[in-house]
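Participant: After the sequence you'll find the predicted model.
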Amino acid sequence: MELIINNPLFGIFLTIITFVIGYEIQLKLGLKFLSPMVTSSVLIILVLVVLNIPYSNYKQGADILTFFVAPATVVLAVPLYKNLDIIKKYFLPILFGCLVGIGVGAVTGIVLCDIFGISKEILLSMLPKSVTSAIGYEISKKIGAIIEISMVFIVICGIIGYSVGELIFKIFKINDKVARGVALGSCSHVLGTAKAMELGEIEGSIATVSISISGILAVILIPVILNFI
């Protein structure tokens, strides 16, 4: 057992197998809001707790998978290229939507932390929550935040967007494909884009470009916002 859990392959295998199980559960139950990421996270925690396996043993393999997150996002360029004309046509609304999304997300986080007396370390860790993990990791490191907590906030934002994004669109009767894509891409990054892809190719393309724009804006705006804290 020691030999298995001390091998980096343990973390890789556990992550992949639990994600597959989560995906199958989602298909079997037919629950669109039940993200495999949620299910796999719960299963991984259960395995580590029940078998009393240190997180550091799992992290060896998980870090290898994390390394491939940034290169994997290149695949999103395919729908982006296929819908380039639409993106050019609506570039300014997309840019403005992302700007508002990043600004409002950061300001509301600051206000809520101030109201509830949350420490500055947690506040800093919360600021990159709306950008993809590859960018959020670097921002968190740059501003002196707690990287692990930043990653948790990023995942939570992604899960919320994936789980309830479509429902929110139905409640508020948001049927415009560009608006849907911008909302999911700018607020819930890769998981939101995965949901956008499920809604349609145009939504997915807009969400893809929104991830990139939001990441660039976050790198520029978050350090500026920090000057006012």
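Facilitator: The structure has been received and is ready for your questions.
Participant: Please make it C-alpha for all contacts and neighbour counts, starting now.
Facilitator: OK.
Participant: Spatially central residue for this protein, please.
Facilitator: Nearest to the mean C-alpha position of the chain, by Cα atoms, centre = their mean, lies residue 158 at 3.9 Å.
Participant: Would you mind confirming that residue 57 makes contact with residue 11?
Facilitator: Yes. Counting by Cα atoms under 8 Å, residue 11 is a contact partner of residue 57 at 7.3 Å.
Participant: Need the residues touching each of those two.
Facilitator: Common contacts of residue 57 and residue 11 (Cα atoms under 8 Å, 6 or more residues apart in numbering): residue 5.
Participant: Mind checking which of the two has more residues around it?
Facilitator: Taking other Cα atoms under 10 Å, residue 57 and residue 11 do not tie; residue 11 has more neighbours (24 against 18).
Participant: what's the neighbour count on residue 16?
Facilitator: Count around residue 16 with other Cα under 10 Å applied: 14.
Participant: where's it, which helix or strand?
Facilitator: helix 8-29 (DSSP states H and E).
Participant: helix or strand right after that helix?
Facilitator: helix 36-50.
Participant: Would you mark the buried spots in that next one?
Facilitator: Within helix 36-50, the residues that count as buried by 16 or more other Cα atoms under 10 Å are 36-40, 43-44.
Participant: Next up, a structure to set beside the first:
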Amino acid sequence: MKEILGQVTNTPLFGVIISLVAFEIGMFIFKKTKLAIFNPLLIATIIVMGFLHFTGVEVKNYMLGANFVVFFLAPATVVLAVPLFQKIDLLKKYFIPIIGGGIIGAITAIVSVVIIGKLLGIDHNLLLSFMPKSITTPIGIEVSRMLGGIPSITVFAIIITGITGNVAAPFIYSVFRVKHPVAKGLGLGISSHAVGTSRAIEMGEIEGAMSALSIVIAGILTLALAPIVKMVL
């Protein structure tokens, strides 16, 4: 039995199929519950981790196929430019607030991790892994590698950050009376990347477009700022 399992899992197709099946299960649970906490990405991650643990399949075997999925993350992120292009006039109109808000948001995302991490005494490598938590996964993985962090930890932090923003955004906007669609979109995109953008799109076209834009801004600024923060640490 182990020999058969070893032959099956030692092919790239295995990782792709497991990833797709796990995500489809996550989508099914999410659609049935309608609860943001049951985010398909989180459910899929738990399923894959559980499967590998209980079957004893090595991670390197899974990654033979999973790397194909990772490869397509970057092109998928580019698609976010579509809603931005549709609202290009808004970008021109609110250029200064958008760029200013993006810079402040990106700095806050990094500095807050450093401060909280230092207070809690988090290991240096873990701290570096958490720093790109607020940017989209493809960029976050590369930033983590560049800093010397642990990409798998970074991905987990990105997922948790996105789900938290997705769930908490409506409540936060209500408490602080944030009503402007541009502000809502920027806040979600800067803090919660693509998962937050999915919530922004539900709020409206303007929110979705601004959130997509802020993902790009956050990614670029984090790439520039993270190495500087690392040198200070």
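Facilitator: Sure, I can see it. A quick note: this is a predicted structure, and the numbers were derived from the prediction, not measured.
Participant: Could you give the number of residues near the residue mapped onto residue 171 of structure 2 from structure 1?
Facilitator: Using TM-score structural alignment, the partner of residue 171 of structure 2 in structure 1 is residue 167. Neighbours of residue 167 of structure 1 under the rule other Cα under 10 Å: 13.
Participant: What strand or helix carries residue 167 of structure 1?
Facilitator: Going by DSSP H and E, residue 167 of structure 1 is part of helix 147-171.
Participant: what's the matching range in structure 2 for the helix or strand following that helix?
Facilitator: Later in the chain than helix 147-171 of structure 1, the nearest helix or strand by DSSP H and E is helix 177-199. Aligning helix 177-199 of structure 1 against structure 2 (TM-score structural alignment) gives residues 181-203.
Participant: Show me which residues of the matching stretch are buried.
Facilitator: Neighbour count says stretch 181-203 of structure 2 has 181-201 buried, by 16+ other Cα under 10 Å.
Participant: give me the stretch of structure 2 that stretch 208-224 of structure 1 matches.
Facilitator: Using TM-score structural alignment, stretch 208-224 of structure 1 lines up with residues 212-228 of structure 2.
Participant: That stretch: average distance to aligned residues in structure 1?
Facilitator: Taking mean Cα distance after the TM-score superposition for structure 1, the mean distance separating stretch 212-228 of structure 2 from the aligned residues in structure 1 is 1.1 Å.
Participant: And the contacts of that stretch?
Facilitator: By Cα under 8 Å, 6+ apart, the residues outside stretch 212-228 of structure 2 that reach it are 80-81, 83-84, 98-99, 102-103, 105-107, 110, 131-132, 134-136, 139-140, 143, 147, 185-186, 189-190, 193-194, 197.
Participant: Just the buried ones from those, in PyMOL syntax?
Facilitator: If you want just the buried ones from those in PyMOL, going by 16+ other Cα under 10 Å, the selection is:
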select buried, resi 80+83+84+98+99+102+103+105+106+107+110+131+132+134+135+136+139+140+143+147+185+186+189+190+193+194+197
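Participant: Of the contacts of stretch 212-228 of structure 2, which belong to helices?
Facilitator: 81, 83-84, 98-99, 102-103, 105-107, 110, 139-140, 143, 147, 185-186, 189-190, 193-194, 197 (DSSP state H).
Participant: burial count for the residue nearest to residue 181 of structure 2 when sequence neighbours are not counted?
Facilitator: In space, and not counting its chain neighbours, residue 181 of structure 2 is closest to residue 207: 5.1 Å by Cα to Cα, 6 or more residues apart in numbering. Close neighbours of residue 207 of structure 2, defined as other Cα under 10 Å, add up to 27.
Participant: element containing residue 207 of structure 2, please.
Facilitator: Going by DSSP H and E, residue 207 of structure 2 is in helix 205-232.
Participant: buried sites along that helix?
Facilitator: 205-219, 221-223, 226, 229.
Participant: for stretch 2-17 of structure 1, same thing?
Facilitator: Buried, per 16+ other Cα under 10 Å, within stretch 2-17 of structure 1: 5-6, 8-12, 14-15.
Participant: what does stretch 115-125 of structure 2 give?
Facilitator: Going by 16+ other Cα under 10 Å, stretch 115-125 of structure 2 has these buried residues: 117, 124.
Participant: give me the stretch of structure 1 that it matches.
Facilitator: Against structure 1, stretch 115-125 of structure 2 falls on residues 111-121 (TM-score structural alignment).
Participant: Repeat that for stretch 42-55 of structure 2.
Facilitator: So stretch 42-55 of structure 2 sits over residues 38-51 in structure 1, by TM-score structural alignment.
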